[in-house]
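S.K.: Take a look and give me a structure for this.
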Amino acid sequence: MVKRDELIKFIYQTIGKDLLAKALKVDEIANGAQILGKENVSKIALGTSLNEEFLKEAVKREADFCIFHHGFDPRTFKSRFSLSAQKRLKLIFKNDLTIVGFHFCLDAHPQIGNNATIIKRLGAKIIGQFWGEGWGFIAKFAEPQSLTALKNKCAKIFNHEISSFLVNSKPVRTIAVVSGGAKPGAEEMAVMEER
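M.R.: Below you'll find the predicted structure:
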């Protein structure tokens, strides 16, 4: 068992104060503790997105601390919580769950983030930030990869078929990985094409 506040402090230290500070500036979604539950934590549940089904399963498995990429989204329409948001909140408060979300931080962390992990699993090395506020990275392979090999690696990593349009058979050495905040504007597209 661990104290809730000690666990939160450890997670914040692992992510780093600079990245947490940047997240406050660039992301409107949660990057930190949102709802504090029990003071003593015996089991942690990890999930991509907070939803009712996940919370029910976490409670069933006796978790009392939940960490998400997409935490609780408190945005409302005309200050009214939807029925689904109310159900999630009831589950959280009834079971005294701690809810922690790390949106930008889990996309932008250079060692443990989603994009960094994808790059490592593809066998490339990060060489710089992609575009914008740091949602993704540019990486290089030691040796050029065929598009088919890259597609197959992605299918294995993501555990599903990859849709692709292989219009060029030229091997790839430099890639960009952006798993979140990935919709570029015209200016960003021009910069990407130059790289």
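S.K.: When you work out contacts or count neighbours from here on, use the C-alpha atoms and nothing else.
M.R.: Will do.
S.K.: E57 - how many residues pack around it?
M.R.: Per other Cα atoms under 10 Å, the neighbour tally for E57 reads 12.
S.K.: Tell me the helices and strands packed up against the helix or strand containing it.
M.R.: Secondary-structure element containing E57, defined by DSSP states H and E: helix 52-60. Counting contacts by 3 or more Cα pairs under 8 Å, 6 or more residues apart in numbering; DSSP states H and E, helix 52-60 packs against helix 83-94.
S.K.: Next, the second sequence, to be compared with the first:
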Amino acid sequence: MAIALTSLVEEANRYLNVTAISDYCPNGLQVEGRPQVQRIVSGVTASQALLDAAVEARADVLLVHHGYFWKGEDACITGIKQRRLKTLLANDISLLAYHLPLDVHPQVGNNVQLAMQLGIDVEGELEPGNPRTVGLLGVLAQPLRLDAFARRVEQVLGRQPLVVEGPEVIRRIGWCTGGGQGFIDKAIAAGADLYLTGEASEQTFHSAQENGIAFMAAGHHATERYGVQALGEYLARRFALEHLFIDCPNPI
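M.R.: The predicted structure is shown next:
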């Protein structure tokens, strides 16, 4: 079964409430391809490797979390940007990208989906009412030793997290997928035992140590694999489409 590209985009935009969130990039249809859609390929970042895989998979739409046209970047269509856009246009594939709206969504969002993977019960937002603070706060049903939780993260995400020691036993966790290390202060203020994100900065170590909170950086890519999969599955069910998630390895 095929549907109109416009119908798919309208539903995705509505479901993620994109007009309510100010972002660093355009959310929604970034590159227009063929007008009818049967197959969605999803992935974390619209890299050349993912584009090539989408071509091989005969995608009509490529659905990603990290797309193009970020604020402050060079607007010239040269180098890798030219090659990426050429791949999409030559193969008539649409690029559909959602950044912050996909992070914060209460059902398919990156943060909610990561909590489901790791067994964290969501209590609320790190900073209620501020859509720019996309992190969440929650608890483990049963307290765990920090090293035991680190092993759980490694088993689920397939990579060993960077760990800054803190409380030996953790229950209350703050987290933000991707490059959310800057929100550690929100987790500290909320009384979290652990703050979990994708990346770390030099100053993150000192913030954690001096405030007595444990910290884990589990990988930007690794922590953001689940939202786009869930969104792709939602759209596939909604319109009876084919959906394939392709995970292009990224150690960062």
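S.K.: Overlay the chains and give the TM-score.
M.R.: Aligned and superposed, the two chains score 0.85 in TM-score terms (TM-score structural alignment, normalised by the length of structure 1); 185 aligned residues with a Cα RMSD of 1.9 Å.
S.K.: Where does whichever helix or strand comes after the helix holding E57 of structure 1 end up in structure 2?
M.R.: Moving toward the C-terminus from helix 52-60 of structure 1, the next helix or strand (DSSP H and E) is strand 65-70. Using TM-score structural alignment, strand 65-70 of structure 1 corresponds to residues 61-66 of structure 2.
S.K.: chain center to the matching stretch, what's the gap?
M.R.: In terms of Cα atoms, centre = their mean, to the nearest Å, the centre of stretch 61-66 of structure 2 is found 11 Å from the chain centre.
S.K.: on average, how far is that stretch from the matching bit in structure 1?
M.R.: Once the two structures are superposed, the average separation between stretch 61-66 of structure 2 and the matching residues of structure 1 is 0.4 Å (mean Cα distance after the TM-score superposition for structure 1).
S.K.: If you count neighbours, what's buried in the strand ranked longest in structure 1?
M.R.: Criterion DSSP state E: the longest strand present in structure 1 is strand 137-145. Residues of strand 137-145 of structure 1 classed as buried: 137-141 (neighbour count, 16 or more other Cα atoms under 10 Å).
S.K.: Buried residues in stretch 66-79 of structure 2, which are they?
M.R.: 66-68.
S.K.: Please apply the same query to stretch 154-165 of structure 1.
M.R.: With burial defined by 16+ other Cα under 10 Å, the residues of stretch 154-165 of structure 1 counted as buried are C154.
S.K.: Residues in contact with it: which ones?
M.R.: Here stretch 154-165 of structure 1 makes contact (Cα atoms under 8 Å, 6 or more residues apart in numbering) with 118, 121-122, 151-152.
S.K.: Go through those and say which is closest to Q34 of structure 1.
M.R.: Ranking the contacts of stretch 154-165 of structure 1 by separation from Q34 of structure 1, with Cα to Cα as the measure, puts I118 on top at 27.0 Å.
S.K.: Check the gap between the equivalent of the closest one over in structure 2 and Y15 of structure 2 for me.
M.R.: Using TM-score structural alignment to pair residues, one finds that I118 of structure 1 aligns to L114 in structure 2. Computed with Cα to Cα, to the nearest Å, the distance linking L114 of structure 2 and Y15 of structure 2 is 19 Å.
S.K.: So these two - more neighbours on which side?
M.R.: L114 (23 against 17).
S.K.: Correct me if wrong, but that one is in a strand.
M.R.: No - inclusion of L114 of structure 2 in a strand is not indicated when DSSP: H, G, I helix; E, B strand; the rest coil is applied; the result is helix.
S.K.: That one and V108 of structure 2, how far apart?
M.R.: From L114 of structure 2 over to V108 of structure 2 (counting by Cα to Cα), the distance is 10 Å.
S.K.: next one: I80 of structure 2
M.R.: To V108 of structure 2, I80 of structure 2 is 30 Å away according to Cα to Cα.
S.K.: Neighbour count: the two, which is higher?
M.R.: Here I80 of structure 2 and V108 are compared on neighbour count by other Cα under 10 Å; more neighbours surround V108, at 24 against 11.
S.K.: OK, contacts around that one?
M.R.: Neighbour list for V108 of structure 2: 102, 227-228, 230-231 [criterion: Cα under 8 Å, 6+ apart].
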